[in-house]
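**Q** model this:
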Amino acid sequence: MLGRARKQSSSYDFAIIGAGIAGVSAAAALAPFGRVVVLEAEEHMAYHASGRSAAMYLAGYGNQIIQSMTSASGDHLHFANGGVLRKRGLLLLGQAGEEERFARAAAQGGLARVSVEDATVYFPILDPAKVTMAAFRPDAYDIDTHQLMQNYTNIARADKAEFRLSTRVLGLTRTSEGWQIDLPQGQLKATIIVNAAGAWADQIAELAGLAPVGLIPCRRSVVRIPAPGGAFTRHWPFVDTPDERWYAKPDAGHLLVSPGDEDPSAPTDAYPDEMVLAEGLARYEDMVTEPVTRVLNNWAGLRTFARDRSPVIGFDPQDGGFFWLAGQGGYGFQTAPAASDLVADLIIGRNSSLPSQVVRALSPDRLKD
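**A** Sure, this is the predicted structure:
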């Protein structure tokens, strides 16, 4: 006998717009406290930025607010549901003329200086004729982003959260009881909107009749190349340069290389600029001994920032039923546990384990002056 499919509701406590890592982790955090629906315009979850991540946990990455959230997320990423981190290491390389920028990047990232000779042990293809400085930090980790998404999805569904894919929000209307949400499939009602729409978050606010916070989507591109010289790359570190002129990371026997681009873009399904890729690969080739002979594939995603480069998490100052969860930049996975905990803290009214100054620095109030 076939089981009967559970009937979808039309009324919810929390409607989360966006099913990237922000929206899915928020669903897991909120589902114990009410009826949750996640609305995603694309055909599957993690389609945009969350599906195109470099997938690294870097404790020294980002500003102090990001670093506080990364630190607060560490235990969850290491241990919850078996953990999703695998040690990779972080190697910073510099060239002559970059001394000040190299020193600043190493200090900010908490890396210790090593000799170029020692750096060659970590990254055998670096060119000692071109690389004059190196620093290393062992506690940098790959994130199994697929597993983390699956963990949060399973937790949310266990608490009866619903996920509706291919469901684009067309309109948001304030009512006396909350929100009417217009969809191609009909209408829903929700008490609170959680805006986790990534590059489209400002547009969602405008649908709700609220002022945008001035988010800036920026393109970041990546190419996958064969293992240089046929090398075994599995144990190579994540390799970075001052100001992210390029960075590289092993990936399933190949090597990912990014030109570190950050070009402003309209919200869109991003694709790489061939010239940007070529210039980035040239910067990479200038510091290694193995040329790029073939590109396997490439892609791009949008990393979305507020003007101060900190995420935007909190109720809109104009409407206490509209909650922002946006502007994660390139830090969404490594800060997701802290961010989703904070979502639940602020919405249900419990104290946050984050320092109060961090909570204030994340509030959308700061961007609506």
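**Q** When you work out contacts or count neighbours from here on, use the C-alpha atoms and nothing else.
**A** Noted.
**Q** Tell me where the stretch 51-200 of the chain has strands.
**A** For the stretch 51-200 of the chain, the strands identified by DSSP state E, counting those that start in this stretch occupy 56-58, 85-87, 90-94, 112-114, 133-137, 140-143, 162-164, 171-175, 178-183, 186-195, in order along the chain.
**Q** of all those, which lies closest to Val288?
**A** Checking those against Val288 by Cα to Cα gives strand 90-94 as the closest, at 10.7 Å.
**Q** Tell me which residues of the helix or strand encompassing Thr304 come out buried.
**A** Assigning secondary structure by DSSP states H and E places Thr304 in strand 297-305. By neighbour count, with 16 or more other Cα atoms under 10 Å as the criterion, the buried positions of strand 297-305 are Asn298, Trp299, Ala300, Gly301, Leu302, Arg303, Thr304, Phe305.
**Q** structure for this one too, so we can compare:
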Amino acid sequence: MAGILSNLFRRNSRKPAIYDFAIVGGGIAGLSAAAALAPLGSVVILEAERQLAYHASGRSSEMFLPHHGSKAVRVLTEASTTHLHFANGGVLRKRGMLLLGRAGEEQYFDYEMRAGNLSPIPIEDAGVYFPLMNQGTVSRAAWSNDALDMDVHSLIKGYADQARADGAELRPNTQVLGMTQTSEGWEIASADSVVRSRFVINAAGAWADVIAGLAGLPPLGLACLRQSMIDLPSPAGHDVRRWPYVRAAGGRWYAKPTGNGMLLSCGEEEPVMPTDSAPDESVLAHGLARFEDMTTLSVTRVNNTWSGLRTFAADRSPVVGADPLNPSFIWLAGQGGTGFQTAPALSDLLADLISGRASSLPTETVFAVSPDRLRG
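**A** Next up is the predicted model:
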């Protein structure tokens, strides 16, 4: 695949109106791709919303969880760690993770403890880390120092600044409405313009399969899953700023300090159509009930609620590389909530595949994220 892309790729300096790369989507995937590809050729980002990083990227939990996700995700996260620690002064800060389990849910707890590389701790110690914990309903606890806060806004800005510095053009409020393949590449139509490009980079998040359809390609079957969030005020009498990221086994909920309050995820994965999603009242109520069951807090008000979309392939690994049915259409999608912690490695891999360079990633990881695996 890399050889095919390398042979197709030529920078066209005589026709500056024809971009080398048109990136559909201006979230963390699209912005990191622009930064990686701009040294290789002319780049334009086409983002449907009025601002960059509006959907999933703008609704991140802002956590770095190195042991989270599929094997491929964990390898990509490890390969991204150096960049995240040092780029732009570093975007990672200490936080820690506390896993809590209820009686009767030992199987979930044991699996997540092993997968997350956590160590069991006494319930009494867990109560020191998280004073809201209800020792009457929580029966087990585990701890890890590996979970870190991530300054996603700094990471987004860093990639956007880098892309612009290398000549990339960022076009918000430009929804792709149609795509036509030509002898030179693609004509990409929006409401008021047509962009010509040799390659299309599909970084459209929840809309990735929709963009493939506009290009005349069958979908990869990416699942768009909604997760609802609640911004809670800080509990009276508590300073939450040093509390850890707290997760209930079985994905019942997770919570973390944010500003002067707490961010609570209801933990659901509700299949929905790609849209500017809004939370369901019953989902919020059930999420709060699960949280209250394992804490001593009775929630009487919330600051805000919202929901975000996470996009997964069937095997829960990202999709990166040329579509085997059309090598000028390149996927960068399916990050499933791990887009920020894998962006450095994924964007580097994208540039390697297009330029024909050898990737530093294991061969099995490159194949594990290739669209070839989903095309059969």
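**Q** hang on, the earlier thing: got the strands of the stretch 51-200 of structure 1 as JSON lines, with distance to Asp269 of structure 1 and mean neighbour count columns?
**A** Converted to JSON lines, the strands of the stretch 51-200 of structure 1 look like this (distance: least, Cα to Cα, whole Å; neighbours: other Cα atoms under 10 Å):
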{"stretch": "strand 56-58", "distance to Asp269 of structure 1": "22", "mean neighbour count": "25"}
{"stretch": "strand 85-87", "distance to Asp269 of structure 1": "28", "mean neighbour count": "17"}
{"stretch": "strand 90-94", "distance to Asp269 of structure 1": "30", "mean neighbour count": "24"}
{"stretch": "strand 112-114", "distance to Asp269 of structure 1": "38", "mean neighbour count": "15"}
{"stretch": "strand 133-137", "distance to Asp269 of structure 1": "34", "mean neighbour count": "24"}
{"stretch": "strand 140-143", "distance to Asp269 of structure 1": "23", "mean neighbour count": "22"}
{"stretch": "strand 162-164", "distance to Asp269 of structure 1": "20", "mean neighbour count": "21"}
{"stretch": "strand 171-175", "distance to Asp269 of structure 1": "21", "mean neighbour count": "16"}
{"stretch": "strand 178-183", "distance to Asp269 of structure 1": "21", "mean neighbour count": "19"}
{"stretch": "strand 186-195", "distance to Asp269 of structure 1": "19", "mean neighbour count": "21"}
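**Q** Any chance of TSV for those, columns distance to Ala278 of structure 1?
**A** Listed next are these as TSV, based on distance: least, Cα to Cα, whole Å:
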stretch	distance to Ala278 of structure 1
strand 56-58	24
strand 85-87	30
strand 90-94	20
strand 112-114	30
strand 133-137	24
strand 140-143	26
strand 162-164	39
strand 171-175	41
strand 178-183	41
strand 186-195	36
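**Q** Tell me which residue of structure 1 matches up with Arg375 of structure 2.
**A** Applying TM-score structural alignment, one finds that Arg375 of structure 2 aligns to Lys368 in structure 1.
**Q** thought that match was touching Leu210?
**A** No. Between Lys368 of structure 1 and Leu210 there is no contact under Cα atoms under 8 Å: 10.6 Å.
**Q** Compare neighbour counts for the two and give me the winner.
**A** The residue with more neighbours, out of Lys368 of structure 1 and Leu210 and counting by other Cα atoms under 10 Å, is Leu210; that gives 16 against 13.
**Q** and that one, how far is that from Val359 of structure 1?
**A** According to Cα to Cα, to the nearest Å, Leu210 of structure 1 stands 22 Å off from Val359 of structure 1.
**Q** can you give me the helices in the stretch 1-150 of structure 1?
**A** 21-30, 64-79, 99-109, 116-122, 145-158 (DSSP state H, counting those that start in this stretch).
**Q** Same question for the stretch 151-300 of structure 1.
**A** Going by DSSP H, counting those that start in this stretch, the stretch 151-300 of structure 1 shows helices at 201-207, 274-285.
**Q** Report the aligned residue range of structure 2 for the shortest one.
**A** Taking TM-score structural alignment as the measure, structure 2 aligns residues 208-214 with helix 201-207 of structure 1.
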